[in-house]
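A.B. asks: for reference, the sequence and a predicted model appear below.
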Amino acid sequence: MNAPQDNTVAPKPAKSGPPVPLLIVGAILLIGGIGLGGRMWWRAQHLVETENAFVAGRLHPVATRVAGVVTEMRMQDNAVVKAGDVLLRLDPSDAAVQIERLKAQIAQADAAIATTAAQIAQSKAQAAVTNSQVAQAESVLARTELDAKRSQALFGAELRATSKQELDAALAARDVARADLTARKAGASAAKEAIAAAESARQSANAQKSATQALLKDAQNQLGYVELRASSDGRVGKRTVEVGQRVQAGQQLAAIVEPEVWITANFKETQLAKMKPGQKVHVKVDAFPGKELEAHVDSFAPASGASFALLPPDNATGNFTKIVQRVPVKVVFEPESLKSLGEAATRIVPGLSVQVEVEISE
């Protein structure tokens, strides 16, 4: 007897498909990609950003106007100073000696002026005497000429009313009077020249005195320059001078950094189309990770950064490669945002690197 046959049909295996976890991961990645793409699109439409930015401020060089030896030092590294505070003093001895020397020269000039004034007075008196002598000589000459003419007339008459000896005496007296008048006039001319020379000497002495007085004023200014004062409020930095060191005029000894700071952000020229003053700016300072500060666009530079370079580019050549230019933009911190940092705000100093994002949406 045959065994019963089993007619049961074996079930077909189910079709294989991607595992459910893989689908979930793919969906997450797709959603993340869409979200990232959407965020990037939104930022491109509403923000412009750059990492080519840094904190800027005003740095005032500290330099003396005169040479000298430092005798007193009051400024300390990184110390806060106020405008007008004494930073250091130089030895005033050289300037004081120069002032005394110039005062002595002015006294000498005053003495020379007094001497020339006396010479002028004397020459004028002499000129008055010679002028009176000239007048007297002219009178004598007039009389002797009349006598000579009269003697000539009497000697030439038929009666010979005068002798040849008397005629010769009259003519001689006339010639003597003429010579005396010439001498007197020469003396008067010499007296006038003496007056002119004395006047010239006085003018020269006055000019010398004026020049010496100008030098004295400059020396007094130099004496005032031995005390170096702060030109503005700020903090002292880069001090390179010590007591006893001899410094030269114009030599930079330190720098004063003002407390006011701002940001210079170098944006590409293609990013400027929608930017304008007053727009809100988000700032991240590398020195304060995780902190975001608020600021606003203040102004745009009048030229690109390359235009202010020591050697500006010259494109008038045969070969030209177009390079995207960057334009410096001044960004100013909001005061309230800096106050939120408290004392740490003083550590935002010129030179720090920052990242800026400008909201360009209307």
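C.D. replies: Nice, thanks for sending it over. Numbering: from 1, shown residues only.
A.B. asks: every contact and neighbour count from this point should use C-alpha atoms.
C.D. replies: Fine.
A.B. asks: next, Thr240: secondary structure please.
C.D. replies: coil (DSSP: H, G, I helix; E, B strand; the rest coil).
A.B. asks: likewise for the one 10 residues further on?
C.D. replies: When classified by three-state DSSP, Gly250 comes out as coil.
A.B. asks: from Ser361, how far out is the residue lying closest to Val358 once chain neighbours are set aside?
C.D. replies: Leaving aside its chain neighbours, Val358 sits nearest to Val281 (4.5 Å; criterion: CA to CA, 6 or more residues apart in numbering). Remark: distance between Val281 and Ser361 (CA to CA, to the nearest Å) = 12 Å.
A.B. asks: more neighbours: which of these two?
C.D. replies: Using other CA atoms under 10 Å as the criterion, Val281 and Ser361 rank with Val281 on top: 23 against 13.
A.B. asks: who's in contact with that one?
C.D. replies: When contacts are counted by CA atoms under 8 Å, 6 or more residues apart in numbering, Val281 touches 294-297, 331, 356-359.
A.B. asks: that one belongs to a strand?
C.D. replies: Yes - counting by three-state DSSP, Val281 is part of a strand.
A.B. asks: distance-wise, check it relative to Ala287.
C.D. replies: 18 Å.
A.B. asks: run through the strands of the stretch 151-300 of the chain in chain order.
C.D. replies: Along the stretch 151-300 of the chain, the stretches classed as strands by DSSP state E, counting those that start in this stretch are 227-229, 234-237, 246-247, 252-268, 280-285, 292-300.
A.B. asks: who wins for proximity to Asn206 among these?
C.D. replies: Proximity to Asn206 (CA to CA) singles out strand 227-229 among the strands of the stretch 151-300 of the chain, at 33.0 Å.
A.B. asks: can you give me the buried ones in stretch 126-146?
C.D. replies: By neighbour count on 16 or more other CA atoms under 10 Å, the buried set for stretch 126-146 is 126-127, 129-131, 133-134, 137-138, 140-141, 144-145.
A.B. asks: putting a second one here so we can go through both:
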Amino acid sequence: MADQPAQDETPANAHAGGDGKPANGGGKGGQDGKPANKKPNPLKNPKVLIIGGIVLVVLIVGGFFYWLWARQYVSTDDAFVDTHIVRLAPQVSGQVMRVTVDDNAVVQAGQVLVEIDSSSARASLDQAQAQRGQAIAQIAQAQAQVGVSQASYRQARDQAAGLAATAGQASRDAQRLTGLQAATPRAVAAQQVDQTVAQAKQATAQRDAALRQADGAAAQVRAARTQIAGAKAVLAAANASISENQLTLGRTQVIAPVAGYISQKSVAAGGYVQPGQQLMAIVPLQMWVTANFKETQLKNMRVGQSVEMSVDACPVKLHGRINSIQRGAGQAFALLPSENATGNYVKVVQRVPVKITFDDVPRTCPLGPGLSVQPRVKVR
């Protein structure tokens, strides 16, 4: 029992040094009671605070200047190259004899693109020209007949005038002798009176015949003039037929109405075409951009403002200007426009087409309708 306290002191001092500290001189605590491996707070470092403040000021100033720069422009990615594509179709039917262009070729206005068989049109034109010559001959013949009939009429008229004078004289002689015979029967022989009366009747008959002959000659003149009118009508019909056949003959050639690029060519020599059948299309050289801006972006947008455009197919930036702004949003021209006067209404920002024309297009830039464009308009 006497040596038991010595056994109790041994565990307490087994791992302690002579000074009462841990044998290894370590532990979780130091001499001041704080953790020995704790890192310093960087936010309390003056250098970090200065650098952070400088960076924050730079960001604020840079953001402010970027805002000043960005507010000068409005842009959209809902924009495409646009143009009026010309689709060519024949106006006559026939076999294609020759096609003078190839796919994607450049053509000029007035250039012949397709030639259709014109033999039938040429035959009809020759027939119409022959009818025209026949009508001209009929007119000349009728005009000559008018001259002859007018001469006959003048002759018959002059003859009728002479016979009318003779008949008048004979009638007056007969009247005098008849009156003398009635007053003095013995003064004039009855035979002489009868002869004079007969001569007067004969002269009257000759006068009437001459007048009828003159009327017949006048009728011949009118008939000849009618023939002239009829021949002129035939001539007019022949001229109209010539014009129509010349037009048909001209339509056997499909001609480029504008300059541009050939596209979607579907015709070849030897094929048979019908009126209205699409043969090819021409993409005109003049193109523009249709950009669908939001209605909220139009506040400061005006005609004539400069535009910078990025086209995926072009290696350089393109420049242009606003040509016009459509009066009305796109949905107003839809086949079935929305009816906002019924039911609940939720406002949706509409888009308005804006036409942008190019200032210059490099030859290395293969522009075409439908290509995507990203325009940026300087509004301030």
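C.D. replies: It's in. Keep in mind the model is a prediction, meaning the values are calculated, not measured.
A.B. asks: and the TM-score between them?
C.D. replies: Here the TM-score for the pair of chains, by TM-score structural alignment, normalised by the length of structure 1, is 0.78; 347 aligned residues with a CA RMSD of 4.1 Å.
A.B. asks: out of the strands of the stretch 151-300 of structure 1, flag the one nearest Gln122 of structure 1.
C.D. replies: Closest among the strands of the stretch 151-300 of structure 1, using CA to CA: strand 227-229, at 50.5 Å.
A.B. asks: and the closest one, which stretch of structure 2?
C.D. replies: Under TM-score structural alignment, strand 227-229 of structure 1 corresponds to residues 253-255 of structure 2.
A.B. asks: and stretch 109-116 of structure 1, by the same measure?
C.D. replies: By TM-score structural alignment, stretch 109-116 of structure 1 lines up with residues 135-142 in structure 2.
A.B. asks: quick one: residues in contact with that stretch.
C.D. replies: 224-225, 227-228, 231-232, 234-235, 238.
A.B. asks: and what of stretch 156-167 of structure 2?
C.D. replies: Residues contacting stretch 156-167 of structure 2 (CA under 8 Å, 6+ apart): 200-204, 206-211, 213-214, 217.
A.B. asks: what's the answer for stretch 251-271 of structure 2, then?
C.D. replies: Residues contacting stretch 251-271 of structure 2 (CA under 8 Å, 6+ apart): 88-92, 95-99, 101-118, 278-285.
A.B. asks: and the residue lying farthest from the centre of structure 1, what does it touch?
C.D. replies: Ranked by distance from the centre of structure 1 (CA atoms, centre = their mean), the top residue is Met1, with 128.5 Å. If you count contacts by CA under 8 Å, 6+ apart, Met1 of structure 1 has none.
A.B. asks: residue contacts, the corresponding residue of structure 1 for Trp288 of structure 2?
C.D. replies: Under the alignment (TM-score structural alignment), Trp288 of structure 2 pairs with Trp262 in structure 1. Shown in contact with Trp262 of structure 1 (CA under 8 Å, 6+ apart): 55-57, 330-333.
A.B. asks: could you redo the last one with a cut-off of 7 Å?
C.D. replies: Trp262 of structure 1 sits next to 55-57, 331-333 when contact means CA atoms under 7 Å, 6 or more residues apart in numbering.
A.B. asks: how close does Gln222 of structure 1 get to Arg160 of structure 1?
C.D. replies: In terms of CA to CA, Gln222 of structure 1 sits 93 Å off from Arg160 of structure 1.
A.B. asks: show residues contacting the biggest strand by length in structure 2.
C.D. replies: When structure 2 is parsed with DSSP state E, its longest strand is strand 351-360. For strand 351-360 of structure 2, contacts defined as CA under 7 Å, 6+ apart pick out 288-295, 319-326, 328-330.
A.B. asks: I figured Lys209 of structure 1 hits Ala107, correct?
C.D. replies: No - the pair Lys209 of structure 1 / Ala107 is not scored as a contact, 8.6 Å apart, by CA atoms under 7 Å.
A.B. asks: ok, the two, which is more surrounded?
C.D. replies: Neighbour count, other CA under 10 Å: between Lys209 of structure 1 and Ala107, Lys209 has more, with 22 against 12.
A.B. asks: map the more buried one across to structure 2 for me.
C.D. replies: Under TM-score structural alignment, Lys209 of structure 1 pairs with Leu235 in structure 2.
A.B. asks: so what's that match up against?
C.D. replies: 132, 135-136.
A.B. asks: if we go to 10 Å?
C.D. replies: Listed by CA atoms under 10 Å, 6 or more residues apart in numbering, the contact set of Leu235 of structure 2 reads 128-129, 131-139, 229, 241.
A.B. asks: and the residues you listed as JSON lines, adding secondary structure and distance to Thr196 of structure 2?
C.D. replies: Below are those laid out as JSON lines (DSSP: H, G, I helix; E, B strand; the rest coil; distance: CA to CA, whole Å):
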{"residue": "Ala128", "secondary structure": "helix", "distance to Thr196 of structure 2": "66"}
{"residue": "Gln129", "secondary structure": "helix", "distance to Thr196 of structure 2": "66"}
{"residue": "Gln131", "secondary structure": "helix", "distance to Thr196 of structure 2": "61"}
{"residue": "Arg132", "secondary structure": "helix", "distance to Thr196 of structure 2": "61"}
{"residue": "Gly133", "secondary structure": "helix", "distance to Thr196 of structure 2": "60"}
{"residue": "Gln134", "secondary structure": "helix", "distance to Thr196 of structure 2": "57"}
{"residue": "Ala135", "secondary structure": "helix", "distance to Thr196 of structure 2": "56"}
{"residue": "Ile136", "secondary structure": "helix", "distance to Thr196 of structure 2": "56"}
{"residue": "Ala137", "secondary structure": "helix", "distance to Thr196 of structure 2": "54"}
{"residue": "Gln138", "secondary structure": "helix", "distance to Thr196 of structure 2": "51"}
{"residue": "Ile139", "secondary structure": "helix", "distance to Thr196 of structure 2": "51"}
{"residue": "Ala229", "secondary structure": "helix", "distance to Thr196 of structure 2": "50"}
{"residue": "Ser241", "secondary structure": "helix", "distance to Thr196 of structure 2": "67"}
